[in-house]
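# build me a model:
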Amino acid sequence: MPMPTDIGIIDCMLGIPEAEDRGDWYASFRPLIKDKQTLSQFAMPAQYMFKDIPVSGQQDDYLAWTVAQMDKHNVQRALVGWNDNDTSRRAKELYGDRFFFDLPTDPNMGVEGIRRIKRIHAEVGLSAVSVFPSGTLPQVAINHKYMFPLYAACEEMGLPILLNVGIPGPRIPMETQKVEHLDEVCWFFPELKVVMRHGAEPWEALAVKLMLKWPNLYYSTSAFAPKHYPKAIIDYANTRGADKVIYAGYFPMGLSLDRIMADMQHVPFKDEVWPKFLRENAVKVFGL
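Below is the predicted model:
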């Protein structure tokens, strides 16, 4: 059925640019990239996968510009990565009712990383922690021993953890993001809320099977234009998984909100799925 227009949408992956050049967003894993095309031609390392990457143009206030884009499409709130800089602090101070925050984290930091999470959570009030396993340096798998202190800390603090799963878009190795790795994590940390990001492809059927198995495992649609949502995920949401699939976009990293919402009109969710997908599941998982 068509997407309803009267729901205040919660977008569970959105970014706030700080300049038109966004190369610093990917600096942490640039040493992993070896192919010349990515290094010399791409504005973002998965550019071969996206058409018409959004261009903000020169803005006097990128934060206000981002909020205006949200308003245009009835995006009431958005989850953004906390960078502990002026942009993040202004977002919280000026638009605390519009933004909530996850903390991108590198498990290679060890105990200092745990202390950082606790410090920033005490200061900011985080809603989640996030890890890009293939983008850590060196790479750390979802079920690697370095990840377990993060999982333990998140479970103790009641914070969900967001994990990129499936083949990564950038041309870097995929082994660390195999969906099968989640099984051990969900078994060992049964109270931890784990949210899959970035598609889980080509193992989306396995992702569904694991969500059926583990009550606290969820799926978000980040980095996918709605026309490319995996059929297995749509079918799952329309049957037994209405409470497990969460809307997340990819603006402005790879998709415009114009593109996302135009595509969204054609996603064949059932009427009763839309409110959960666009809003209610995010409220539940992130404690909004």
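# only C-alpha atoms for contact and neighbour calcs from this point on.
OK.
# what residues are up against Arg22?
By Cα atoms under 8 Å, 6 or more residues apart in numbering, Arg22 lies in contact with Ala43, Met44.
# now the second one, please; I'll put the structures next to each other:
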Amino acid sequence: MVDLDTIRAIDFHTHAEEPCGCHADDGYDALQAAMARHFRASWAHPPTIPETAAHYREQKIAAVIFPVDAERETGYRRYANEEVAEAAAGHADVLIPFASIDPARGVAGAREARRLMREFGIRGFKFHPTMQGFFPNDRMAYPLYEAIAAEGGIALFHTGQTGVGSGMRGGNGMRLKYSNPMHLDDVAVDFPDMKIVLAHPSFPWQEEALAVARHKPNVWIDLSGWLPRYFPQILVHYANTLLKDRVLFGSDWPMIAPERWLDEFAQLPIRDDVRPRILKDNAARLLGLVQETASAKETA
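All right, here's what the predicted structure looks like:
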């Protein structure tokens, strides 16, 4: 269990790229190498879950961690969600497990989601519309959303441009159109009690993301995938004001190290009363680690 008194932040966006560190190369190595170049990452190989936990423990940061089930669309091997959950459970002081299920799995995927939340302590699910090749408001995905909502889970969606396939021939087949955050407006309407997180500054649809989050109280935004120096001014403004209780720190580890992100975030003109909300309090409340943070009480 994460002890909020001993950590300085909660990173809402980290990847379990190598749960066991022994995948058979199916083209994923070339993709990872291209992504590492895109993000200027410094590691020699993608970290395993124990390596990730050790890094975050040293940094006094907790992290939401997940795989991405994109096997159908990309051919990259799907990691078993149970494998990720069991590995994370051994580091429960710093790791909070999410899962990933391709919405095309339909009713079978919905059954899996319920089982993972009930038996493995999964808190939420990562969707990557561009990698998984679907529009988030496609009714195909609704049985899975219904299961997540019924169990009180969180749905975290990649939005905007992606480093996945960036610079590769044809973008490695990745189609950006799927990740326009406006598609999630329908999901927020149809599942008003499901907590939805729009991941990343949503370039080139930043204003669409802010509009959805401002209009729909069940929608949050994480700031992962970009170094803070590149954040659009309008995003910083909304994080400081209208959305101060629904914006979350996220790094996109292992492509961006959390300490690198935090060093740059410290240079942004974020209000003193807002900074702890973004770094820890908002995520703690969203994850149910506390019923209500001091920041939320002040806002009320």
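# ranges for the helices of the stretch 201-300 of the second structure?
With helices called from DSSP state H, counting those that start in this stretch, the stretch 201-300 of the second structure shows them at 206-215, 233-240, 258-265, 275-276, 282-286, 294-299.
# matching residues in the first structure for the shortest one?
Read that as helix 275-276 of the second structure. Mapping helix 275-276 of the second structure onto the first structure (TM-score structural alignment) gives residues 274-275.
# ok, average deviation of that stretch from the second structure?
Here the mean offset of stretch 274-275 of the first structure against the second structure after fitting is 1.1 Å, by mean Cα distance after the TM-score superposition for the first structure.
# deepest in the core, which of the helices of the stretch 201-300 of the second structure is it.
helix 282-286 (a mean of 22; mean count of other Cα atoms under 10 Å).
# and that one, what does it pack against?
Helix 282-286 of the second structure sits against strand 9-15, strand 247-248, with contacts defined as 3 or more Cα pairs under 8 Å, 6 or more residues apart in numbering; DSSP states H and E.
# and those strands, which is most packed in?
Stretch with highest mean neighbour count among those: strand 247-248 (a mean of 29; mean count of other Cα under 10 Å).
# mean deviation (superposed) between it and the first structure, please.
Compared with the first structure after fitting, strand 247-248 of the second structure deviates on average by 0.5 Å (mean Cα distance after the TM-score superposition for the first structure).
# helices or strands next to that strand in the packing?
In terms of contacts (3+ Cα pairs under 8 Å, 6+ apart), strand 247-248 of the second structure is packed against strand 219-222, helix 282-286.
# and for it, what span of the first structure is it aligned with?
So strand 247-248 of the second structure sits over residues 245-246 in the first structure, by TM-score structural alignment.
# what's the distance between that stretch and the middle of its chain?
Relative to the centre of its chain, stretch 245-246 of the first structure is centred 11 Å away, using Cα atoms, centre = their mean, to the nearest Å.
# stretch 258-274 of the first structure now?
Offset of stretch 258-274 of the first structure from its chain centre (Cα atoms, centre = their mean): 18 Å.
# neighbours of the nearest residue to Ile260 of the first structure once chain neighbours are set aside, just the number please.
Sequence neighbours aside, Ala225 is the residue nearest to Ile260 of the first structure in space, at 5.8 Å (criterion: Cα to Cα, 6 or more residues apart in numbering). Residues near Ala225 of the first structure, counting by other Cα atoms under 10 Å, number 21.
# measure Ala225 of the first structure to Ser134 of the first structure for me?
Distance of Ala225 of the first structure to Ser134 of the first structure, computed by Cα to Cα, to the nearest Å: 22 Å.
# before we move on, back to that, switch the helices and strands packed on helix 282-286 of the second structure over to TSV; also include distance to Arg118 of the second structure.
Formatted as TSV, these follow (distance: least, Cα to Cα, whole Å):
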stretch	distance to Arg118 of the second structure
strand 9-15	21
strand 247-248	26
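# rewinding a little: what's the closest of the helices of the stretch 201-300 of the second structure to His158 of the second structure?
Closest to His158 of the second structure of the helices of the stretch 201-300 of the second structure, according to Cα to Cα: helix 206-215, at 11.4 Å.
# the closest one aligns to what range in the first structure?
Using TM-score structural alignment, the residues of the first structure aligned to helix 206-215 of the second structure are 204-213.
# now that stretch on the second structure. Mean distance?
Stretch 204-213 of the first structure differs from its equivalent in the second structure by a mean of 1.2 Å after superposition (mean Cα distance after the TM-score superposition for the first structure).
# the residue nearest to Ile9 of the first structure when sequence neighbours are not counted: neighbouring residues, count only.
Among residues not flanking Ile9 of the first structure along the chain, Val75 sits closest, at 4.5 Å (Cα to Cα, 6+ apart). Neighbour count of Val75 of the first structure, defined by other Cα under 10 Å: 20.
# got the helices and strands packed on strand 247-248 of the second structure as TSV, with distance to Gly106 of the second structure columns?
Formatted as TSV, these follow (distance: least, Cα to Cα, whole Å):
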stretch	distance to Gly106 of the second structure
strand 219-222	24
helix 282-286	27
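# out of these, flag the one nearest His55 of the second structure.
Closest of these to His55 of the second structure is helix 282-286, at 19.7 Å (criterion: Cα to Cα).
# going along the chain, name the strands of the stretch 51-200 of the second structure.
Assigned by DSSP state E, counting those that start in this stretch, the strands in the stretch 51-200 of the second structure fall at 61-66, 95-97, 124-127, 154-158, 195-199.
# which residues of the first structure does the shortest one align to?
In this case it means strand 95-97 of the second structure. Residue span in the first structure matched to strand 95-97 of the second structure, by TM-score structural alignment: 99-101.
# the helix ranked longest in the first structure: average distance to aligned residues in the second structure?
Under DSSP state H, the helix in the first structure containing the largest number of residues is helix 111-124. Once superposed with the second structure, the aligned residues differ from helix 111-124 of the first structure by a mean of 1.1 Å; criterion: mean Cα distance after the TM-score superposition for the first structure.
# give me the number of residues near the aligned residue in the first structure for Arg123 of the second structure?
Alignment note: Arg123 of the second structure maps to Ser127 in the first structure; criterion TM-score structural alignment. For Ser127 of the first structure, the count of nearby residues is 20 (other Cα under 10 Å).
# correct me, but Ser127 of the first structure touches Phe99?
No: Ser127 of the first structure lies out of contact with Phe99 (Cα atoms under 8 Å); the separation is 10.2 Å.
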